[in-house]
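Asks: next come a sequence and a model predicted from it.
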Amino acid sequence: MTTTEIERFSFQAQPRALDDLRQRLHRTIWPDEVAAEPWRYGPPVAYMQRFVDYWLNKYDWPAQQARLNSFPQFTAQLDEHRIHFIHQVGAGPAPMPLVLTHGWPGSVVEMLEIIPLLTDPAAHGADPADSFTVIAPSIPGYGFSSRPSKRGTNVFVVADLWAKLMTALGYSRFGVQGGDWGSWISAATALRHPDRVAGLHLNYLSTRFRPALGPNDAPLSAAEEEYLARVARWADTEGGYIAIQGTKPLTLSYALTDSPAGLAAWHVEKFRSWSDCRLEPDEALTKDDMITDIMLYWLTGTTHSAMRFYSESKEHPFHLAAGQRITPPCGIVHLPKELPMPPRSWAERAFHVVHWSSLPRGGHFAAWEQPELLAQDIRDFFRPLRASIVS
């Protein structure tokens, strides 16, 4: 390791904070609603009342806190940022270092099921030769990482922080994986540090990864044009959160920092809209996991700093020049209930795609919803790339 300050970490919520949370939940003022198709305008009041009742009367925070603390956690001081991360060493003969990055409205809670599958495949019926040493950081402004005190912490800054973190941990080459913001940060890491990234595996791909079309590039195909139309339709019906969080996140944060029920509704709506469920998010994610994720935002006061990452992205967009590609080998996996995903031809305009697959079920929260299926796809992608890793 380098001289970077790295310390063991565990979290103990303050009793005063937990008492205050319960009081606020008890005092929730519920909105009215109009008769309409369920979830048409957001989470139904009846569902949120059941959700809050479960939170108050059945949810076991001490058990969830103990689960979080059962993972080896650390913090590293990198520049002005204190970065929290899980560092689970693999159990196989030659574990491959792999950085897993979460997104919004998620957190490292997304990764708790998949980490054991990746670090100890033999214990789950897979080949021990496919083991990984997993590093799962919290994005600056999320969870247990520090909140940026000034503007400019965008995906490129985080990519450089991840490279510094891996240097501090003694890993010269490594893989990267993610969805949502994790896909952006993983792609930015591969773009800025191609000599260190052995491969990147993505379970989500934004339209913004496409490079500008140059004179030697093929024009958009019919499939690519149809993809852009799907993205436009999705943005019209589902993209309001991007407009708010990308322009005026502080305005919304006053409400969500003051009301745990409000914060929960803002997250639950995405858990339902973006997951592979038919009626309610509980079909894809447990209430315990959803509430634990929300608790991390609430207890760390990171609602605003997490949403502000959208405005940073808007102010520092991910653009590739005409003809420019992200060169490390890339694997992309589609899930049936994911946000609009492009055809392979689109991805190949920006990435060196060597692996293209589909899973039979799952949505935007792949590691959370389908950890076994995603873990197997990650193993399959990285298997031929392991020889390039030199620690």
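Replies: Looks like it came in fine.
Asks: from now on I want contacts and neighbour counts done on CA atoms only, so please keep to that.
Replies: Noted.
Asks: next one: stretch 13-31 to chain centre, how far?
Replies: Using C-alpha atoms, centre = their mean, to the nearest Å, the mean C-alpha position of stretch 13-31 is found 27 Å from that of the whole chain.
Asks: with stretch 24-42 instead?
Replies: Counting by C-alpha atoms, centre = their mean, stretch 24-42 comes out at 27 Å from the chain centroid.
Asks: can I assume residue 184 is in contact with residue 157?
Replies: No. At 11.6 Å, residue 184 does not count as touching residue 157 under the criterion of C-alpha atoms under 8 Å.
Asks: higher neighbour count, the two?
Replies: Ranked by neighbour count (other C-alpha atoms under 10 Å), residue 184 and residue 157 place residue 184 first, with 27 against 14.
Asks: what's near enough to touch the more buried one?
Replies: 155, 178, 206 (C-alpha atoms under 8 Å, 6 or more residues apart in numbering).
Asks: next, count neighbours for the residue lying closest to residue 219 once chain neighbours are set aside.
Replies: Spatial nearest neighbour of residue 219, chain neighbours left out: residue 213 (7.8 Å); criterion: C-alpha to C-alpha, 6 or more residues apart in numbering. Residues within reach of residue 213, counting by other C-alpha under 10 Å, total 16.
Asks: same thing with residue 59?
Replies: When neighbours are counted by other C-alpha under 10 Å, residue 59 registers 18.
Asks: same question for residue 60.
Replies: A total of 14 residues lie near residue 60 under the criterion other C-alpha under 10 Å.
Asks: which SSE is the residue nearest to residue 219 in?
Replies: In the assignment (DSSP states H and E), residue 213 maps to no helix and no strand.
Asks: structure B:
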Amino acid sequence: MTRPTGEIEEFEAHAPDAELDELRARLAAARLPEAETVYGAPPGPGRWDQGVPLADLVDVVNYWRTDYDWRSFEGRLNEIGQYRTTIDGLGIHFLHRRSPRADATPLIMTHGWPGSIAEFVDVINELADPQDAHAPAFHVVAPSLPGFGYSDKPVTTGWATEKIAASWVELMGPLGYTNFLAQGGDWGGNITTVLAGRFPDHVLGIHTTFAEGLPDLTTDGLTATERRWADETHEFWHHRAAYAKQQATRPQTIGYSLVDSPVGLLAWILDKFAEWSDTEDSPFETISRDRILDDVTLYWLTRSGASAARIYYESHNSLDPELRVDVPAAITMYPKDIEKYPRPWAQERFRQIVRWSEPERGGHFPSLEVAEFFVRDVQEGLAAVLAAKG
């Protein structure tokens, strides 16, 4: 297991004015391609068949250059509380919001790609200090994955999800959290699964929006909805996941564009917010431009486009098929998420599902798309986990 090698230090985000000026200058000087050639009249999802439409990108680039306020987001991060420590030689950044409630339970929340800690800024306070006195409260820890945001960039291979999960255990200990809950989606759901499976003596239980089944499970006995989920997940990975193959095989190559061109970085990430959200035409139907630009600008200022992509190189298709989760698990399958596993499949790995939720709305970024529902769902799911734990 990894070991902490540094003290926990407070951290404050503040990008130099010169870097923000350079970003605006690069945006103003961007060279853009011609408009896409697609079938079908706008609006509608057909507009995005070749990726981000030119008109949409131009609007966001102009807003990013002239009106977007990065300082506001920095202030939100600093208000929540930011820290850094060193684990196995790598600097790890994390948000930490202690609850004022005496009955609060420690909770580590892990983001994915193309997300970041920006996914949690609108939900951490309510999870830590809920307005409803009957809702559970949590001491929330939200780390930046290695290579993401203000965490250091690994300089050697080996920082796969198994090592990250072990590092999270080492992160929580010095904070006084020997036993804790875990929550995540996307890569964060993968890491949460590994945490629960490998470290049941530390992990009380989990809430996840990612419940990967075992390989080669049969569709016999599934409902019509469950078969559709299986078909949609298969279709996604076979026809719409070129980004994952690129980042799993050639992260360095795409990394040059992601670190050198803010417009290229924006298009690469915005495409995923559009396709993976529960919307008809544009991600901005449910997520504000500011929230998406908080995420993109964090990638830009920390130059983490290439280093973040490497999590695919380290971990793609690596979840151990023998791994089982025996701690209590609350699982939520949002209807427009990119991977939806039927409950009979999930139960093969997660052997104590205490709450299963299938909301009517929401996609891959529920903390941004349906924030109020996401908070209630996490609260109710983890309350069921704690009740099962006794």
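Replies: Nice, I can see it. In this text, all values refer to a predicted model and were calculated from it rather than measured experimentally.
Asks: on that earlier part again, show the buried residues in the contacts of residue 184 of structure 1.
Replies: Neighbour counting with 16 or more other C-alpha atoms under 10 Å marks 155, 178, 206 as buried within these.
Asks: tell me the one of the contacts of residue 184 of structure 1 nearest residue 285 of structure 1?
Replies: Lowest distance from residue 285 of structure 1 to the contacts of residue 184 of structure 1 (C-alpha to C-alpha) belongs to residue 178, with 18.3 Å.
Asks: which one in structure 2 is aligned with that closest one?
Replies: By TM-score structural alignment, residue 178 of structure 1 lines up with residue 184 in structure 2.
Asks: in contact with its match, which residues?
Replies: Counted by C-alpha under 8 Å, 6+ apart, residue 184 of structure 2 has contacts 109, 110, 111, 112, 190, 191, 192, 207, 208, 209, 210.
Asks: distance check, it against residue 120 of structure 2.
Replies: Distance from residue 184 of structure 2 to residue 120 of structure 2, counting by C-alpha to C-alpha, to the nearest Å: 11 Å.
Asks: what do you get for residue 388 of structure 2?
Replies: Taking C-alpha to C-alpha, one finds residue 388 of structure 2 at 26 Å from residue 120 of structure 2.
Asks: comparing those two, which shows the higher neighbour count?
Replies: Neighbours per residue (other C-alpha under 10 Å) separate residue 388 of structure 2 from residue 120, with residue 120 holding more: 20 against 16.
Asks: need the counterpart of the more buried one in structure 1.
Replies: Checking TM-score structural alignment: residue 120 of structure 2 goes with residue 111.
Asks: excluding its backbone neighbours, what's nearest its match?
Replies: residue 367 (6.1 Å).
Asks: helix/strand/coil for the nearest residue to residue 321 of structure 2 once chain neighbours are set aside?
Replies: Leaving aside its chain neighbours, residue 321 of structure 2 sits nearest to residue 214 (5.7 Å; criterion: C-alpha to C-alpha, 6+ apart). Put simply, residue 214 of structure 2 is coil when judged by DSSP: H, G, I helix; E, B strand; the rest coil.
Asks: quick one: neighbours of residue 214 of structure 2, just the number.
Replies: 18.
Asks: just tell me what it corresponds to in structure 1.
Replies: Using TM-score structural alignment, the partner of residue 214 of structure 2 in structure 1 is residue 210.
Asks: quick check: that match touching residue 347?
Replies: Yes. Taking contacts as C-alpha under 8 Å, residue 210 of structure 1 lies within contact range of residue 347: 7.1 Å.
Asks: contacting residues for residue 329 of structure 1?
Replies: Applying C-alpha under 8 Å, 6+ apart, the residues near residue 329 of structure 1 are 198, 199, 200, 351, 352, 353, 354.
Asks: how many residues are close by residue 109 of structure 2?
Replies: Counted with other C-alpha under 10 Å, residues neighbouring residue 109 of structure 2 total 25.
Asks: what does the host helix or strand of it correspond to over in structure 1?
Replies: Secondary structure from DSSP H and E places residue 109 of structure 2 in strand 105-110. Per the alignment by TM-score structural alignment, strand 105-110 of structure 2 matches residues 96-101 in structure 1.
Asks: contacts for that stretch?
Replies: Contact partners of stretch 96-101 of structure 1, identified using C-alpha under 8 Å, 6+ apart, comprise 90, 108, 111, 131-139, 171, 173-179, 181-183, 185-186, 386, 389.
Asks: where exactly do the helices run in the stretch 1-150 of structure 2?
Replies: For the stretch 1-150 of structure 2, the helices defined by DSSP state H, counting those that start in this stretch occupy 17-28, 54-66, 70-80, 124-128.
Asks: measure the match of residue 120 of structure 2 to residue 368 of structure 1 for me?
Replies: From residue 111 of structure 1 to residue 368 of structure 1 the distance is 7 Å (C-alpha to C-alpha).
Asks: and residue 388 of structure 1, by the same measure?
Replies: If you go by C-alpha to C-alpha, the gap between residue 388 of structure 1 and residue 368 of structure 1 works out to 29 Å.
Asks: can you check residue 94 of structure 1 too?
Replies: From residue 94 of structure 1 to residue 368 of structure 1 the distance is 26 Å (C-alpha to C-alpha).
Asks: so between these two, which is more surrounded?
Replies: residue 368 (23 against 15).
Asks: contacting residues around that one?
Replies: Counting by C-alpha under 8 Å, 6+ apart, residue 368 of structure 1 has contacts 110, 111, 112, 113, 114, 285.
Asks: how about those residues, which pair is most distant?
Replies: Taking C-alpha to C-alpha, no two of the contacts of residue 368 of structure 1 sit farther apart than 114 and 285, at 13.9 Å.
Asks: remind me, longest helix of structure 1?
Replies: If you go by DSSP state H, structure 1 has its longest helix at helix 222-238.
Asks: buried ones in that helix?
Replies: Buried residues in helix 222-238 of structure 1 (16+ other C-alpha under 10 Å): 224, 227, 228, 230, 231.
Asks: now do it: everything it contacts.
Replies: For helix 222-238 of structure 1, contacts defined as C-alpha under 8 Å, 6+ apart pick out 207, 340, 341, 342, 343, 345, 346.
Asks: residue 17 of structure 1 matches what in structure 2?
Replies: Alignment note (TM-score structural alignment): residue 17 of structure 1 maps to residue 19 of structure 2.
Asks: next, count neighbours for the residue nearest to that match when sequence neighbours are not counted.
Replies: Once flanking residues are discounted, residue 19 of structure 2 sits nearest to residue 301: 7.4 Å by C-alpha to C-alpha, 6+ apart. By other C-alpha under 10 Å, the residues close to residue 301 of structure 2 number 18.
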